[in-house]
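Participant: make a model of this:
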Amino acid sequence: MSREKTSGRTALQRVVERYLRYLTIERGLSANSLQAYRRDLDRYTEFLTQQGITEPGGITPEHSRAFIAWLRAPKLEGGLELAASSTGRAASSIRSLHRFMEDEGEVSEDATRDLRSPKLPSRLPKALTVDEVQRLLDAASGDDPQQLRNRALLELLYATGARISEAVSLNVDDVIDRDFVRVLGKGGKQRIVPLGSYAQEALDAYLVRVRPRFAAQGTGSPRLFLGVRGGPLSRQSAGLILQEIADRAELGKSVSPHTLRHSFATHLMQGGADVRVVQELLGHASVSTTQIYTKVTQDALREMYATAHPRAR
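Facilitator: Next up is the predicted model:
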């Protein structure tokens, strides 16, 4: 009797179980993430079994595309009618599975290499108001070393629109004559972004009064932002710092490092900045990515008009 019959599972199901163990042990995924992967892959193996596919090598690109189409198809037509976001997550799950199978030698080529996820609807960035940003920065005020560092970090994020990963990767030498900061963005592309006077003052206070003390505890890291033990401030730590300050500010909304990036761009557009200038400051490869902030500004104008004009309704 074959091992497949003895186990009661197909060869494909066994590979999926190996992959899930890999995600648990080697990738350390959370229980919620693992549950989502399992749900997606259970649907995939069930779909393939109904097509008579029980071996990894039997899966073709047509099968993977048909699976995605089935997820989106209306229930009246036998599909699951999932949202684009859920279908996109499932597409990501099966692509990861196929890469695993190729790496493990279970298949000779990846049947999902050209698989495309459904296009998600545009989501407008969530930006803080100018007053909310001020409340956030006020909550970061203080004279102890960590407070001075944290204020400098937040001022820089809002002044430059830098991603949090870009901010924590800055070196001291990337601050140019107090007026500019040299940011290394995606794809290794550098951009020079101006620093306003508030960010300059906060950075000066940190560089003069705090960073030398932190650096003396470490091994001489060139990074601009350091932890209390002298090591580079991590992206995760910076995110936690921002969240803690946001909680103190009692803004009543979720605030992430990217919120400050969105706020930076939105406030520039509302102030009349040209979209091409904002594109350069954000480091976007395409202006179409930046143009979403035009929509944000238009929505704000529409809301203000509807509230203020006597014949708007």
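Participant: only C-alpha atoms for contact and neighbour calcs from this point on.
Facilitator: Fine.
Participant: nearest spatial neighbour of Asn150, chain-adjacent residues omitted?
Facilitator: Closest residue to Asn150 in three dimensions, ignoring its sequence neighbours and counting by C-alpha to C-alpha, 6 or more residues apart in numbering: Ala140, at 6.5 Å.
Participant: please give me the structure for this one as well, since I'd like to look at both together:
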Amino acid sequence: MADVLAAFTDHLRYEKARSEHTVRAYTGDVRGLIAFAGARGVPISCIDLSLLRAWLAEQTRRGAARSTIARQVSSAKTFCTWAVRDGVMASNPATRLQAPRAQRVLPTVLAPEQAAAAIDAAAAPPDAVPSDGGLPETGSPRPVALRDRVILELLYSCGIRVGELCGLDLADVDADRRVLRVIGKGDKQRSVPYGRPAEEALRLWLTVGRPELATPASADALLLGVRGGRLDQRMARSVVHRATGDGEGASIGPHGLRHSAATHLLEGGADLRVVQELLGHSSLATTQLYTHVSVERLRAVHDQAHPRA
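Facilitator: Predicted structure coming up:
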């Protein structure tokens, strides 16, 4: 089992170019599938459709969400396709496997004024404790405050994913055209424009903030932690949650800013396919979710404001 899992992991990582999150999730799913088969005396080469269905039924019985079951179906399909190709299985038992229809949940979005307030909140006072737990820097404004504002500006202005943000290098910033070169899922590259507020935040970070934090470990990373290494995703999420938490409700994370950016673009009249390109969605159906968000918000305003609603 260990050899098969290792080979499958390499396939996901190097051939399919899946993200580390996807690699961990799919590998964990397949490990569970193989263990389920082994407990019933079924070797990997003899896994069939009935066993796959029994495995999924067991996950449902244990209370797995529909989204989790859908991912496990995808994991099983990917694994079986690879296993047939590499001679681990003689035939693919997953071709007739069906995933449950996912429940589409409308994402939480900020109002434009809430997004602006969150970005302003990221620029904490110079004597505030840094968001990533280091010692307060001297001088005004603090390098970490400048960096935190860039994090909020780029996530909201560009609608990029937090992993894409943390993976940015200095060479990915085209300051003349105000465009970022972003490497998204599947190592697909796209160009994303950013606005003038983000341009000013980047200028201050690159000229004032980053030089104070940079070390030999910084290499070409655009955004840095307090020790000079590349900013990691957990810290970026912490920055966003701190900035969007107003004490009146739950804060949102980086993906909430991405949802907000997409919604505000559509509400401002942007074409759906343009938003699809900006977000890096492979399917237009994924982007269409944001049209439902806009309709729901329109209905909510109508119900509240119209005398005959």
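Participant: fetch the TM-score of the aligned pair.
Facilitator: Here the TM-score of the superposed chains, computed with TM-score structural alignment, normalised by the length of the second structure as the reference length, equals 0.71; 271 aligned residues with a C-alpha RMSD of 4.1 Å.
Participant: returning to what we had before: and the alignment partner in the second structure of the residue nearest to Asn150 of the first structure, how many residues sit next to it?
Facilitator: For Ala140 of the first structure, the aligned residue in the second structure is Ala122 (criterion: TM-score structural alignment). For Ala122 of the second structure, the count of nearby residues is 25 (other C-alpha atoms under 10 Å).
Participant: stretch 117-126 of the first structure corresponds to what range in the second structure?
Facilitator: With TM-score structural alignment as the criterion, stretch 117-126 of the first structure aligns to 99-108.
Participant: ok, now which ones touch Arg99 of the first structure?
Facilitator: Residues in contact with Arg99 of the first structure (C-alpha atoms under 8 Å, 6 or more residues apart in numbering) are Asp110.
Participant: ok, it to Glu46 of the first structure distance?
Facilitator: With the distance defined as C-alpha to C-alpha, to the nearest Å, Arg99 of the first structure ends up 20 Å from Glu46 of the first structure.
Participant: coming back round to it: now the match of Ala140 of the first structure: how far from Leu106 of the second structure?
Facilitator: Applying C-alpha to C-alpha to Ala122 of the second structure and Leu106 of the second structure gives a distance of 26 Å.
Participant: what are the ranges of the strands in the first structure?
Facilitator: 175-176, 180-184, 190-194 (DSSP state E).
Participant: nearest to Gly271 of the first structure, out of those strands?
Facilitator: strand 190-194 (16.2 Å; C-alpha to C-alpha).
Participant: buried residues in that closest one?
Facilitator: Applying a neighbour-count criterion of 16 or more other C-alpha atoms under 10 Å, the buried positions in strand 190-194 of the first structure are 192-194.
Participant: before we move on, what about stretch 103-112 of the second structure?
Facilitator: In terms of neighbour count (16+ other C-alpha under 10 Å), stretch 103-112 of the second structure has its buried residues at 107, 109-110.
Participant: again, but for stretch 193-201 of the second structure
Facilitator: 193-194, 198-199, 201.
Participant: next: stretch 210-224 of the first structure.
Facilitator: Neighbour-count burial for stretch 210-224 of the first structure [16+ other C-alpha under 10 Å]: 210-211, 213-215, 222-224.
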